[in-house]
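**Student:** Any chance you could fold what I've pasted below:
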Amino acid sequence: MSLRLSTVILPVRRWHEGGRDQWVRAEQLGFHTAYTYDHLSWRAFREGPWFGAVPTLTAAAGVTERLRLGTLVTSPNFRHPVALAKELITLDDVSGGRVTLGIGAGGNGFDATALGQESWSPRERADRFAEFVPLLDALLTEGAVSSQGTFYSAVEARNIPGCVQRPRLPFAVAATGPRGLRLAARHGQAWVTTGDPKLFEEGTPEQSLEALRGQVGRLEAAFAEIGREVEPMEKILLTGFTPERNTMLESVDAFVDFAGRHLELGFTELVIHAPIPDSDFAADESVFEKIAVEASAQLTG
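**Tutor:** The predicted structure is shown next:
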C-alpha cells in the first residue's frame, strides 16, 4: 500500500509576486494535489493579503498540466450550491478534469459571519451541510435541477455540459461526527480529517493516533450502515493540526516516520502546508522540498 503526498498553498501571495511560482513549483516537485483554503480570510492571516480560492485555482490550472487542484475545504458559510456548482464546472473544464472539491460543514471562526448572519450552532451547521451536499451532488450530475429545501433551493438550475470528470468531480468530505460521516459515506469519493482538535495543544502522538483510529472506525461503520464498501474511499489527513506539527517537517526521516504510522491506519494521502515564514506554517523551504521529492518516493515505493 502506498501513500500519496499533497500540499496546501494558502492564497496569501499576489499572483505575480510569488503566488504563481508556488503552484508551478508544486507540480515540479511531484505533489499529487495542491489544495488551497476556501475562506474569506483566516485566523492569523486576517490582517494581510488573502485571495479567493476558485479564481486562484483557475489561475493555477492555466500554469500546470498534471497537478490535481482542490479546496480544503469549501463550506456553506459563504457558498450557495447553485452558484458554487457553476464555478466548479467551469474550473473542472479549464483544468481538463483535475479538480477535487474538499467540502465541510464549516466552523464559527470570524469569517463565518462575514455575510452578516449570526454564527450558526453546531446543529444548524450540520443541518445545512446535510442539505448542501446532496443538492450540490445533483447540480453537478444533472443538466437541470429544481429542489426546495429549508436552507437551499434551486429552480431550473442549468449546468450544461456538466463536469469533465464523470459523473462529476470527486468530493472529499471533511467530517468526524456521525451525520457528517454518513454524508461522506453516501456522497464522498474521499474523506478528510485534521485529527482530534482537543489534542492540538496538550496531546501526545500516541493519543492522536488512537483518536484517528477511532475516526477511521466510525467512517467504516457509516459505510457499513448504507451497505457500501469502504475500501475505494480515499482517506486524507490534512497535517499541521496534530501534536507532531512542530517536528514532522524537521527532516525527511521525521516525516517518513510520521507518514508510516498514519499509513498503517489506512490513510492514502497526507497533505502538508507550503511554508509561510513567521506563521504557524513556518518551515525550512529546502527541507520541505526534500520531503516532497525523497519522502514521496519512499512512500510510493
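**Student:** can we go C-alpha only for contacts and neighbour counts from here?
**Tutor:** Fine.
**Student:** wait, doesn't P275 sit right on V287?
**Tutor:** No. Counting by CA atoms under 8 Å, P275 does not reach V287; the two are 10.0 Å apart.
**Student:** neighbour count winner among the two?
**Tutor:** P275 (21 against 14; other CA atoms under 10 Å).
**Student:** Let's see this one next, to set against the first:
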Amino acid sequence: MDTDGSGGGRIVGAAAYRTGMLVSTVILPIHRWPEAREVWQRAERLGAHAGYSYDHLSWRSFADGPWYGTVPMLSAAALVTDRLRLGTMVTSPNFRDPVPLAKDLMTLDELSGGRITAGVGAGSATGFDATVLGGPAWSAGERADRYAEFVRLLDALLREPDTTSTGRYYSAHAAKMIPGCVQRPRLPCYLAGTGPRGLRLAAELGDGWITTGPAGRPAEDLTDALAAVGDQLRRLAEACAAVGRDPATLHRVLLTGFLPGEPFGSFDQAVELAGAAARLGIDEIVVHWPVPDSPFALDETLFERILTELPGQLG
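**Tutor:** Modelled structure (predicted):
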C-alpha cells in the first residue's frame, strides 16, 4: 500500500480499496482445523475481500463450545490462502499487551505475504474476556484510557525497529520488531469506537474505522440503525477535520451481525442494505460465516450469493 506522503506514514487503506463496496466475512474460530482449512479456502474461492476472526478467549453463546486461538488460526489460514486479506475483528486490551501482540501481527504479516489487517477495539466491559485474567472489570474511564494508550504504543511498535515507551498501563523497553511489517510503514489498523474519544483516535491513527451500528442502545429497526451509523460517520468526519485529515482516507467498515431484524433475509434485502450503507459512506460490509443454530445462522446458498454477486450489484 502507498503512504500519504505526510511524514507520518499513514497507510491510505481507503484510497487503495475504494473501487465499490467490498464484501468480507467473519469466520469464528470454532472449527477443528480440517474443517477450518476448507472454510478459509472457500471464503477465498467465493471472492470475499477479507476473512476476519474474533479475538476472544471465549464468547457469548459459544462460551461452552469449541473456540480456538485467533492468532494461531490466522497463521494457519495465511498458509492455505493466497489472495484473501486476513485480520482480527477485533483484538483488544482485555487480555492482550501491545508488545507481544505487535510481534504476533508482524509475524502474521510475514506469513501472509502482507495480507493482514489489525482490527482493534476497547473490548467488552462486562463478561467474557473482561475478567478472564482474574482481575476486576475496568471502569468506562479506565477502559477508554487503556484503549488509547494501547493503540498508540501498538502503532509505534509496528512502525519502529526498536521502541522504548513508558505509559500508565502499557510500556516497552527496547522492544525489537525486526524486520518489521511486510506492509509499510506498518500493516493497516482499523479502529472500533463510536464515542468522542474513539472517533478521535481513529481519525488520528487509524487506517480504517469499524462500527457495528448503534452503540449504547438497541435500534428500533434497520432504518433506525442506519440512521445511527450515518450520525457516527458525520461525527467521524468532524473528528477528522479537527486533526486536519481528509475523512476519505479512512476506510469505513460495517460489521453487520448485530443489526436488528433480518437484513439478509433475501438477496434483494442484502442489496438494499449494502446500497444504503454505501450511500452513507461505508466502504466494506462484513457478514458472518453461517453458523447453524446460532445468532449467525444464514442460508448458505444466500450467503454464497452475497459474497459472489453483491459487489457487482454496487460497483
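**Student:** Now the TM-score, please.
**Tutor:** The TM-score (TM-score structural alignment, normalised by the length of structure 1) is 0.96; 296 aligned residues with a CA RMSD of 1.1 Å.
**Student:** how about the strands in the stretch 101-250 of structure 1?
**Tutor:** Taking DSSP state E, counting those that start in this stretch as the criterion, the stretch 101-250 of structure 1 contains strands spanning 144-147, 154-158, 171-174, 190-193, 234-238.
**Student:** Where is the longest strand in structure 2?
**Tutor:** Here the longest strand in structure 2 is taken by residue count, with DSSP state E as the criterion, and it is strand 85-91.
**Student:** what's it aligned against in structure 1?
**Tutor:** Residues 68-74 of structure 1 are where strand 85-91 of structure 2 aligns, with TM-score structural alignment as the criterion.
**Student:** Which positions within stretch 48-56 of structure 2 qualify as buried?
**Tutor:** Buried residues in stretch 48-56 of structure 2, counted by 16 or more other CA atoms under 10 Å: A48, H49, A50, G51, Y52, S53, Y54, D55, H56.
**Student:** residue nearest the centroid of structure 1?
**Tutor:** With the centre of structure 1 defined as its mean C-alpha position, the nearest residue by CA atoms, centre = their mean is L72, 2.5 Å away.
**Student:** So that residue sits against Y37, correct?
**Tutor:** Yes. If you go by CA under 8 Å, L72 of structure 1 and Y37 touch, sitting 5.0 Å apart.
**Student:** any shared contact partners between those two?
**Tutor:** V8 (CA atoms under 8 Å, 6 or more residues apart in numbering).
**Student:** thinking again about what came up before, can you list the residues that contact the longest strand of structure 2?
**Tutor:** For strand 85-91 of structure 2, contacts defined as CA under 8 Å, 6+ apart pick out 26, 49-56, 70, 74, 78, 115-121, 123, 192.
**Student:** After superposing, tell me the mean distance of it to structure 1.
**Tutor:** Taken against structure 1, strand 85-91 of structure 2 registers an average deviation of 0.3 Å after superposition, with mean CA distance after the TM-score superposition for structure 1.
**Student:** List the buried residues of that strand.
**Tutor:** R85, L86, G87, T88, M89, V90, T91.
**Student:** could you dump the buried residues of stretch 48-56 of structure 2 to a markdown table with secondary structure and distance to E284 of structure 2?
**Tutor:** Below are those laid out as a markdown table (DSSP: H, G, I helix; E, B strand; the rest coil; distance: CA to CA, whole Å):
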| residue | secondary structure | distance to E284 of structure 2 |
| --- | --- | --- |
| A48 | coil | 11 |
| H49 | coil | 9 |
| A50 | strand | 10 |
| G51 | strand | 12 |
| Y52 | strand | 12 |
| S53 | strand | 16 |
| Y54 | coil | 17 |
| D55 | coil | 20 |
| H56 | coil | 22 |
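**Student:** Can you tell me what R168 of structure 1 aligns to in structure 2?
**Tutor:** R168 of structure 1 maps onto R186 in structure 2, with residues paired by TM-score structural alignment.
**Student:** any idea how far the match of strand 85-91 of structure 2 is from the chain center?
**Tutor:** How far stretch 68-74 of structure 1 lies from its chain's middle: 5 Å, per CA atoms, centre = their mean, to the nearest Å.
**Student:** related to what we said a few turns ago, between the longest strand of structure 2 and strand 251-255, how big is the angle?
**Tutor:** 70 degrees (axes from the mean of the first three to the mean of the last three CA atoms, to 10 degrees).
**Student:** that older thread, include distance to M177 of structure 2 when you put the buried residues of strand 85-91 of structure 2 into TSV, please.
**Tutor:** Putting the buried residues of strand 85-91 of structure 2 into TSV (distance: CA to CA, whole Å) gives the following:
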residue	distance to M177 of structure 2
R85	22
L86	20
G87	19
T88	20
M89	23
V90	22
T91	19
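**Student:** Now flag whichever of these is closest to A239 of structure 2.
**Tutor:** V90 (21.6 Å; CA to CA).
**Student:** So what's the residue count around the counterpart of Q298 of structure 1 in structure 2?
**Tutor:** In structure 2, the residue equivalent to Q298 of structure 1 is Q313, according to TM-score structural alignment. The local packing count at Q313 of structure 2 equals 12, with neighbours defined by other CA under 10 Å.
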